[in-house]
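[1] Provide a 3D model corresponding to the input given below.
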Amino acid sequence: MTNAVRIGNASGFYGDRLTAVHEMLEGGHLDYLTGDYLAELTMLILGRDRLKDPSRGYAKTFLRQMETSLGLAVDKGVKIVVNAGGLNPHGLAVALRELSEKLSVDAQIAFVNGDDLQPRAAELGLGTPITANAYLGGFGIKSALDRGADVVVTGRVTDASLTVGAAASAFGWGYKDLDAIAGAIVAGHIIECGTQATGGNYSFFKEIPMGRLGFPIAEVAADGSSVITKHEGTGGAVTVGTVTAQLLYEIQGPRYYNPDATALLDTIEVTQEGPDRVGVSGIRGEAPPSELKVSLNHLAGIRNQIDVVLTGLDIEDKAALFQEQFEAALPTSPAELTWELSRLDRPDADTEEQASALLRCVARDTDPNAVGRAFSATAVELALASYPGFTLTAPPGNGAPYGVFVPGYVDAGVVEHRVTQPDGVSVLIEPSPMRTEPTRDVSVPDSGPIGDWGPTRRAPIGEIVGARSGDKGGSANIGVWVRSDDEFAWLDQTLTVDRIKELLPEIAALTVHRYRLPKIRALNFVIEGVLGRGVAENVRFDPQAKGLGEWLRSRVVDVPERFGR
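    From the prediction side, this is the model:
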């Protein structure tokens, strides 16, 4: 690709590989290096940090990474763009300036803020959350880079905005360049989760040279098309499959709303252009929505949990006995008390662990006394007075605060998207004049009658179908894809809303939306409310729905013999 900029990404979450920034800078040529440190749960964690100390609230690991990499980035002319500022981008910018002076590195630091709406939450109709952050676009980043910033730190921008800002600065895009911006949004979405684009969390992982995976790079062209790749010699692989999997991660319908444009995911074309080089093109863009999404986190109360082990015979009777005894002995009944029996046991097992099941009790209440020391003591006191073989997986604690995430929406015009340039000048970024009421995607429950696919065999659907799942607040998505047009025709007819509810009985009573992305041979299912009020509430065994897609892949269906693997 000619006339393209190379935008790498070295972080997919707060806690990703600490050495990745240095590895990406040393591994080959880059023009920009991004890092995504924020998630819904991360904002809650940073919010609790800020409650303890107002000077905190940013990703401290990024500052540690810059201790060894800031000078290298400046020497190589690589511009760094990260959302590690979290709830305190100004504080992180000050710390970076102090670090650059300490290292004698002439680095120009800028920061983007204005996303923090918590002080204005009540007047904006957002309640009284501990964090309230609007998802900003990429044009504040563009402004900072245009003015010569070497490092741009932001608060809560959309994950893809890191790439959008870099590409918009490189090519001089304006708000009217909707197709180009949409292309950069897609490229940013592909690389935002780091090594998930190079083989991490990939259904067909046995086809990938796993190990120490390399981080992804998007070579973005002036028209917004891109090639996804990685540094030569790094682990993993970049294939149509790994890119498709990441495209399906945490999305909803074909329209992917962002503050600067709406990317139409059903227009994407993905092609293998060479080893570890996947072309992404054809993306069309529409006007962005008139409102910005707001990440709202509320402290909801105190949560406590006990896990008891049930071994051998009469598992369900033992579970019922303990539940009855425990609830009767509790001095105070918590507001919420949920039980979950996980039958991990098997008959006539060769090991004690294989003969055991787990019974989990989770309590939630706004009163710490209802779920604290007395709750834990009640479980311990039953140790010699309940079912045979009683044991706990760990001593119970005194409970801990938990929060819940809910999305909010405000008109983009009420948010002061602001960038403070390296020279200290603060500039207000006007929202896109293109914004409009968005077109809402319509769920398609099925694709008509099933055709004749010839002889079939009983097999896990995952033999031919890949999946990627994740959380979106209290909902979850499962994106599924196949590798040929014939397979997609079968998948499209077979995997209806009713069928996925049959295969995953836990979601049978929930609302499920089904969306088609035929150009990448994929379907996306959005399951409302399966995660309660979000990951922090921790209502499921898998609170972020990371394994939901793999559970689906393990379910046995009638697979046409012509699709043998």
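[2] Going by C-alpha atoms from here, please, whenever you check contacts or count neighbours.
    Noted.
[3] All the helices of this protein, in order from the start?
    Here the chain has its helices, by DSSP state H, at 20-27, 40-52, 60-76, 89-103, 139-146, 161-171, 178-191, 240-247, 315-329, 368-371, 373-381, 485-494, 497-503, 548-554.
[4] In a markdown table, list those along with mean neighbour count and distance to residue 532.
    Below are the helices of the chain laid out as a markdown table (neighbours: other C-alpha atoms under 10 Å; distance: least, C-alpha to C-alpha, whole Å):
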| stretch | mean neighbour count | distance to residue 532 |
| --- | --- | --- |
| helix 20-27 | 19 | 34 |
| helix 40-52 | 19 | 14 |
| helix 60-76 | 17 | 30 |
| helix 89-103 | 18 | 31 |
| helix 139-146 | 26 | 34 |
| helix 161-171 | 27 | 28 |
| helix 178-191 | 29 | 25 |
| helix 240-247 | 25 | 24 |
| helix 315-329 | 16 | 23 |
| helix 368-371 | 22 | 19 |
| helix 373-381 | 18 | 23 |
| helix 485-494 | 18 | 28 |
| helix 497-503 | 16 | 18 |
| helix 548-554 | 18 | 15 |
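[5] Minimum distance to residue 412: which of these has it?
    Among the helices of the chain, helix 139-146 comes nearest to residue 412, with 13.4 Å by C-alpha to C-alpha.
[6] Report the inter-axis angle for the closest one versus helix 161-171.
    40 degrees (axes from the mean of the first three to the mean of the last three C-alpha atoms, to 10 degrees).
[7] Here is a second sequence; please produce its structure as well for comparison:
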Amino acid sequence: MAGPIRIAGFSGYLGDRRSALDEAIAGDPVDVLIGDYLAEFTLAMLSARYRNDPSRGYVEYFLEQLRPHLATIAERGTRVVVNAGGFNPSGLAEATRQLVTEAGADLAVAHVEGDNVLARLDQLQAAGHDLASMDTGEPLSSWRARPVAANAYLGGWGIATALRAGADIVVCGRVTDASLTVGPAAWWHDWQRTDFDQLAAAVVAGHIIECGPHATGGNFSGFAEIPGMVAPGFPIAEIGADGTTIITKHSADGGAVTVDTVTAQLVYEIQGPRYLNPDVTAHLDSVRLRQVEPDRVELSGTTGSAPPPTTKVALFAPIGHQIVTTLYATGLDIDAKVALIREQAAALLAAPEAELDVSALGTPAEDPQRQWESTVQVRVMATAAEREPLQRLVTGIGELYLSSIPGFFTDTAARQAPTPSTRIDYWPALLALSTVDHVVVLQDGSRIDVGGPALTEKAVQPEHPEPAGFEPRTTRRVPLGRVAHARAGDKGGNSNVGLWVSDPEAWPWLRSLLTTDELRRLMPEAKDLEIVRHEFPNLRAVHFVLRGLLGTGGSSNLRVDPIGKAVGEFLRARHVEVPQHLLG
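    Presented below is the predicted three-dimensional model:
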């Protein structure tokens, strides 16, 4: 088709604001609307619904988002692509067809399936696929848990195939987040499977818009300078035939698109310069960004290579139970007060196999003017194989008012967890792409086997040596965030964080400052972890992967920030020596 394709997002995760599709329909014209609903933990939650009721297992509120706009979508010829199918894409596709019929709209609905490999786990292992953990290298057979969800990440060619076959709405399960963009771009421009540079550009564009307002000021360390932050808008990617892309947004919506807001999303939840996808390996270190107009950032120079021979499989399993309760400590001797609460909680739990974490959040002011300036929250979290010790703990905490620290209180208006909840563990594995079914089911029930890539290549992250020192004449000790932005995220048990500077003059200093040893100093919690460091000169960014910071994943660790979203902001608060000339 002539000209670039305009792809607009309207969901970045399960639970994102429900009005986003309304906003996109009312916004600037686009060719394709995409909705991303699945995070690593979401499928496990949806699978529970599916097990209880086989007619469910998908994101049900997508139907309510879609219902009012079916006639408009049909009239405009807009395509809609979502991964809201979750554990049951065929069920959501059928429910969508019912909505279309009720609305009298002329829209064809297709779905993509094959990602769910749960029923094939024994067969795959018997055939020699050990589904080893990407974190530990141990085979799946060593995992004592029984998986309740196992979904392989599919690429974008199923989506492209469905669109080429005439589908107006394409429902997917666990495709990669970027595939929601890659598929429509490949369809629009009639790309081939070996057009790796173009496919890589679409992967990068998809990565940027997949998290919605992340690219327009949401979760951005420079948020104070972004207009309309009460409701930042959703982004749009304009992707040309050669892969050159403009990231923009609906003109009437809040937020902004700048080189820094785009950089923030580029370094989010990556594992290094090589960004692996089932369709292509994108080389993120080749990407160049340029502000061409207000709210229009150009992405160019992206290169790609053949995809890896494997794709990721996300497995989840229940491994016991957990509970969290909170109380407060005020005034003097906070450390001693928290220590007593910890001892009392441990005595109440009285289960050798259980895990207990008691953390004080915050630091009281030296001379407080208000009670809350001298108060910290004390979070008590525990896990155990059985529910009984945890129930004993939460009941016992409620009996400590007369026998614990001075000033003991809880927020009685806030709902505390009354009973333990199921604890879910995560197992990331790799599976040969050749073993994964990738099938499109069209409106009439006909099935198209998409197949795998003809050419694959094992990707290896480049190694970047530690930098030499930087000796400025005069420095001032200030928070790192006075000169640097940061964005942190998660991939299973690993936390990643990218730090970058807007000022080109600050780049030599930043890259020399942020050595692996310096990161260990800035973040003592990570001092004993394996840390991988990379540089992105085009972005003026240093990127770290903190292996194991999040345990085995956000669904099962005991951290207060379980998926590491605030790691970057913590690092920006640390004080470092900054060259005086960079501080203005």
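[8] Superposing both, give me the TM-score.
    TM-score of the superposed chains, computed with TM-score structural alignment, normalised by the length of structure 1, equals 0.96; 561 aligned residues with a C-alpha RMSD of 1.6 Å.
[9] Distance to residue 443 of structure 1 added to the helices of structure 1, as TSV?
    Converted to TSV, those look like this (distance: least, C-alpha to C-alpha, whole Å):
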stretch	distance to residue 443 of structure 1
helix 20-27	39
helix 40-52	25
helix 60-76	40
helix 89-103	38
helix 139-146	32
helix 161-171	27
helix 178-191	21
helix 240-247	18
helix 315-329	40
helix 368-371	41
helix 373-381	44
helix 485-494	13
helix 497-503	10
helix 548-554	19
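[10] closest one to residue 200 of structure 1 among those helices?
    Closest approach to residue 200 of structure 1 among the helices of structure 1 is made by helix 240-247 (8.2 Å; C-alpha to C-alpha).
[11] residues in structure 2 aligned with the closest one?
    Here helix 240-247 of structure 1 aligns to structure 2 at residues 259-266, judged by TM-score structural alignment.
[12] List the contacts of the nearest residue to residue 446 of structure 1 once chain neighbours are set aside.
    Distances taken as C-alpha to C-alpha, 6 or more residues apart in numbering place residue 496 nearest to residue 446 of structure 1, at 4.8 Å, with adjacent residues excluded. The contact partners of residue 496 of structure 1, by C-alpha atoms under 8 Å, 6 or more residues apart in numbering, come to 445, 446, 447, 514.
[13] switch to 10 Å and redo it
    444, 445, 446, 447, 448, 502, 513, 514, 523, 525 (C-alpha atoms under 10 Å, 6 or more residues apart in numbering).
[14] Any idea how many residues pack against the first one?
    Just to be clear, that refers to residue 444 of structure 1. As a burial measure, residue 444 of structure 1 scores 12 neighbours (other C-alpha atoms under 10 Å).
[15] same question, the fifth one
    For residue 448 of structure 1, the number of neighbouring residues by other C-alpha under 10 Å comes to 10.
[16] pull the longest strand from structure 2.
    Criterion DSSP state E: the longest strand present in structure 2 is strand 310-330.
[17] show me the contacts for residue 177 of structure 2.
    12, 34-39, 82-83, 153-156, 203, 206-211, 277.
[18] about what we covered before: the longest strand of structure 2 vs structure 1, average distance?
    Its matched residues in structure 1 lie on average 1.2 Å from strand 310-330 of structure 2 after superposition (mean C-alpha distance after the TM-score superposition for structure 1).
[19] Residue 580 of structure 2 reaches residue 474, doesn't it?
    Yes: the pair residue 580 of structure 2 and residue 474 qualifies as a contact (C-alpha atoms under 10 Å) at a distance of 5.7 Å.
[20] Those two: who's more crowded?
    residue 580 (13 against 10).
[21] Structure 1: which residue goes with residue 396 of structure 2?
    Using TM-score structural alignment, residue 396 of structure 2 lines up with residue 378 in structure 1.
[22] Please tell me I have it right and that match contacts residue 333.
    No: checked against C-alpha under 10 Å, the pair residue 378 of structure 1 and residue 333 is beyond contact range at 11.7 Å.
[23] how big is the offset of the match of helix 240-247 of structure 1 relative to structure 1?
    Mean for stretch 259-266 of structure 2 is 0.7 Å (mean C-alpha distance after the TM-score superposition for structure 1).
[24] In this model residue 524 seems to touch residue 491 of structure 1, though I could be wrong.
    No: if you go by C-alpha under 10 Å, residue 491 of structure 1 and residue 524 don't touch, sitting 11.7 Å apart.
[25] hang on, the earlier thing: quick one, which of the helices of structure 1 is nearest to residue 473 of structure 1?
    Nearest to residue 473 of structure 1, of those and by C-alpha to C-alpha, is helix 40-52 at 7.6 Å.
[26] With structure 2 overlaid, how far apart is the closest one on average?
    Average distance, helix 40-52 of structure 1 versus aligned residues of structure 2 after superposition (mean C-alpha distance after the TM-score superposition for structure 1): 1.6 Å.
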